[in-house]
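> Sequence plus predicted model, see below.
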Amino acid sequence: MAEKLLEIKNLHAEVDGKEILKGLDLEIKKGEVHVIMGPNGAGKSTLVNIIMGHPKYEVTEGTIVFEGEDITELKTDERARKGIFLSFQAPEEIPGITVESFLRGARSAITGKPLKIMAFKKELKEIMEQLKIDESYAQRYLNVGFSGGEKKKNEILQMMMLNPKLAILDETDSGLDIDAVKIVSNGVKEFKNEENAIVIITHNSKILEFLKADYVHVVQDGKIVKVGDSSLINEINEKGFANIAAV
């Protein structure tokens, strides 16, 4: 039986005094791919920000347990060091810090070990080639002047270089053309193994044409109202969220 990686119980959370999550439960095991879908304002992005420990979001009730440890009160950097990664819906531009410098610093912070520079550079070059990112981008400032597709591919580059235990991809396929979706999907498939897990937040099913989902969760009004296998995606596409029957 696969080992439990993340367990969320009765999660209530608010932003600026407004309750968004209203008793959400979620369990993720190693080796699994989970897809979370739902209409705008349902609480999907709130959920992933809560898992990552964004200080803007406040947990008012419930627990988040990662590898058997309650992390509900941990700071974002502490969660990252434990192996949780979030690919942002709208990645920030960071002038003055190159892609390579950012990744070197992030990996050192997570592993707590000195890097072997040549081995790191070789690995970075190989993964950039796989994602069809020109190697010159390693020396460009992080996301500065990048197109939307380049920013999303750079997020997948970060995921593959940092090798987290739980990777959360928030709207990674948003705004990508079909070729870019294929490249991103291939990167995600290359990353996935039996020791990690992936959570994909999406409004549409474009990326799911290339990735097999083990579980699909429908979020509405701050709760998961239905859980199914990948066939649930077709039901959503045909009927819409409003006509999906609750669990």
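That came through fine.

> CA only for contacts and neighbour counts going forward, please
Fine.

> For Ala197, give me its contacts.
With contact taken as CA atoms under 8 Å, 6 or more residues apart in numbering, Ala197 is in contact with 5, 28-34, 165-167.

> can we see that at 10 Å?
Ala197 sits next to 5-6, 28-34, 84, 164-168, 191 when contact means CA atoms under 10 Å, 6 or more residues apart in numbering.

> How about Val65?
Val65 makes contact with 4-9, 27, 51, 71-72, according to CA under 10 Å, 6+ apart.

> again, only this time at 6 Å
When contacts are counted by CA atoms under 6 Å, 6 or more residues apart in numbering, Val65 touches 6-7, 71.

> In space, not sequence, find me the middle residue of the protein.
Ile168 (1.5 Å; CA atoms, centre = their mean).

> where's that one, which helix or strand?
For Ile168, the element it lies in under DSSP states H and E is strand 166-170.

> Quick one: distance of that strand to the chain centre.
Here strand 166-170 is found 1 Å from its chain centre; the criterion is CA atoms, centre = their mean, to the nearest Å.

> How about stretch 205-223?
Per CA atoms, centre = their mean, the displacement of stretch 205-223 from the mean C-alpha position of its chain is 12 Å.

> Alongside the first one, take a look at this:
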Amino acid sequence: MSTLEIKNLHVTVDTPEGVKEILKGVDLSISSGETHAIMGPNGSGKSTLAYSIAGHPKYTVTEGTITLDGADVLAMTVDERAKAGLFLAMQYPVEVPGVSVSNFLRTAKTAITGEAPKLRTWVKDVKVSMEALRMDPTFAERNVNEGFSGGEKKRHEILQMELLSPKMAILDETDSGLDVDALRIVSEGVNRVKDNTGLGIMLITHYTRILNYIKPDFVHVFVNGRVAEEGGPELADQLEAEGYDRFLVEA
């Protein structure tokens, strides 16, 4: 059983106009086996929360704490956070020319666990995961994200998540740019990993369509750098019907 605990998190970022506070006191707790949907309009701070947890140098934590199983996440380097069990599926995965998917995945697994996986077992695990995600076997020899479609990039992110076996996964707008078939396949992958490992999930999204496939246990409405309201799955249905106007007026 693992717990990601965020308390009174304040985060700033440098802009051409000066330092701007994006997160203004966020409290959030995610335990193993739970799916938390983070919803809100553009510019509300959802991605800032994701990247702050992962350790992106662009963002400065000025107040508050982030812990994973009691360990101080903010004191860890980015690679230490990954080794501790944090995983970020990026909204816009970057291209890595010259590095094949197969080499990238095995190198990442070795870095996370401290030893190279046994080749025969690893090849089997990769094959099974790729088949479940409807990925062509030749995909493994392509350069990471180079020339990938939106659906291929997102499936590759879920492939990484399944093979690296994190404790907590932050999925930053995984539904962005996906057609209906790709959305279903990616969602099935997320659900499979959660069911098999007890993964805790922070699912960041604007829209409720992915929540038709990945059922949240909790929904948090993010507005102006704060959690404006919290509830169960029914809150997502309310947002689908009413939008964010009420929260924006209150903010």
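It's in. In this text the structure is predicted, and so the values were computed from the model without any measurement.

> quick one: the strand holding Ile168 of the first structure aligns where in the second structure?
The counterpart of strand 166-170 of the first structure in the second structure, using TM-score structural alignment, spans residues 168-172.

> That stretch vs the first structure, average offset?
Here the mean offset of stretch 168-172 of the second structure against the first structure after fitting is 0.6 Å, by mean CA distance after the TM-score superposition for the first structure.

> which residues are in contact with that stretch?
Under CA under 6 Å, 6+ apart, the answer for stretch 168-172 of the second structure is 86-91, 199-204.

> And stretch 206-217 of the first structure, by the same measure?
Here stretch 206-217 of the first structure makes contact (CA under 6 Å, 6+ apart) with 33-36, 173, 226-230.

> Same check on stretch 56-65 of the second structure?
Applying CA under 6 Å, 6+ apart, the contact partners of stretch 56-65 of the second structure are 6-13.

> Provide the aligned range in the first structure for that stretch.
Counting by TM-score structural alignment, stretch 56-65 of the second structure pairs with residues 54-63 of the first structure.

> Which part of the second structure matches stretch 146-155 of the first structure?
Mapped onto the second structure with TM-score structural alignment as the criterion, stretch 146-155 of the first structure occupies residues 148-157.

> Just the residues contacting that stretch, thanks.
Counting by CA under 6 Å, 6+ apart, residues outside stretch 148-157 of the second structure touching it are 89, 145, 177-178, 182, 186.

> What about those, which are in helices?
182, 186 (DSSP state H).

> Quick one: buried ones out of the contacts of stretch 148-157 of the second structure?
Neighbour counting with 16 or more other CA atoms under 10 Å marks 89, 145, 177-178, 182, 186 as buried within these.

> picking up where we left off before, max pairwise distance over the contacts of stretch 168-172 of the second structure: which two?
Gln91 and Leu199 (19.5 Å; CA to CA).

> Comparing these two, which residue is more hemmed in?
Comparing Gln91 of the second structure with Leu199 by neighbour count (other CA atoms under 10 Å), the higher total belongs to Leu199, at 26 against 19.

> Tell me how far Lys153 of the second structure lies from Asp175 of the second structure.
11 Å (CA to CA, to the nearest Å).

> Correction: the previous question concerned Gly45 of the second structure.
18 Å.

> higher neighbour count, the two?
Set side by side, Gly45 of the second structure and Asp175 show more neighbours around Asp175, with 27 against 21, by other CA under 10 Å.

> Looking at the buried ones among the contacts of stretch 148-157 of the second structure, which is nearest Gly98 of the second structure?
The shortest gap between Gly98 of the second structure and any of these belongs to Asn145, at 10.6 Å (CA to CA).

> Name the nearest residue to that closest one, sequence neighbours excluded.
Nearest in space to Asn145 of the second structure, with sequence neighbours left out and distances taken as CA to CA, 6 or more residues apart in numbering, is Glu95 at 4.7 Å.

> Settle this for me: that neighbour is touching Gly147, isn't it.
No. Using CA atoms under 6 Å as the test, Glu95 of the second structure is too far from Gly147 to be in contact (8.2 Å).

> For the first structure, which segments are assigned as strands?
Using DSSP state E, the strands of the first structure run over residues 4-15, 18-29, 33-37, 57-66, 69-70, 84-87, 94-98, 141-142, 166-170, 197-201, 215-220, 223-228.

> Distance to Asp77 of the first structure added to these, as a markdown table?
Listed next are the strands of the first structure as a markdown table, based on distance: least, CA to CA, whole Å:
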| stretch | distance to Asp77 of the first structure |
| --- | --- |
| strand 4-15 | 17 |
| strand 18-29 | 21 |
| strand 33-37 | 23 |
| strand 57-66 | 14 |
| strand 69-70 | 15 |
| strand 84-87 | 9 |
| strand 94-98 | 18 |
| strand 141-142 | 19 |
| strand 166-170 | 14 |
| strand 197-201 | 19 |
| strand 215-220 | 27 |
| strand 223-228 | 27 |
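
> Nearest to Ala242 of the first structure, out of the ones you listed?
Ala242 of the first structure sits nearest to strand 215-220 of all these, at 9.0 Å, using CA to CA.
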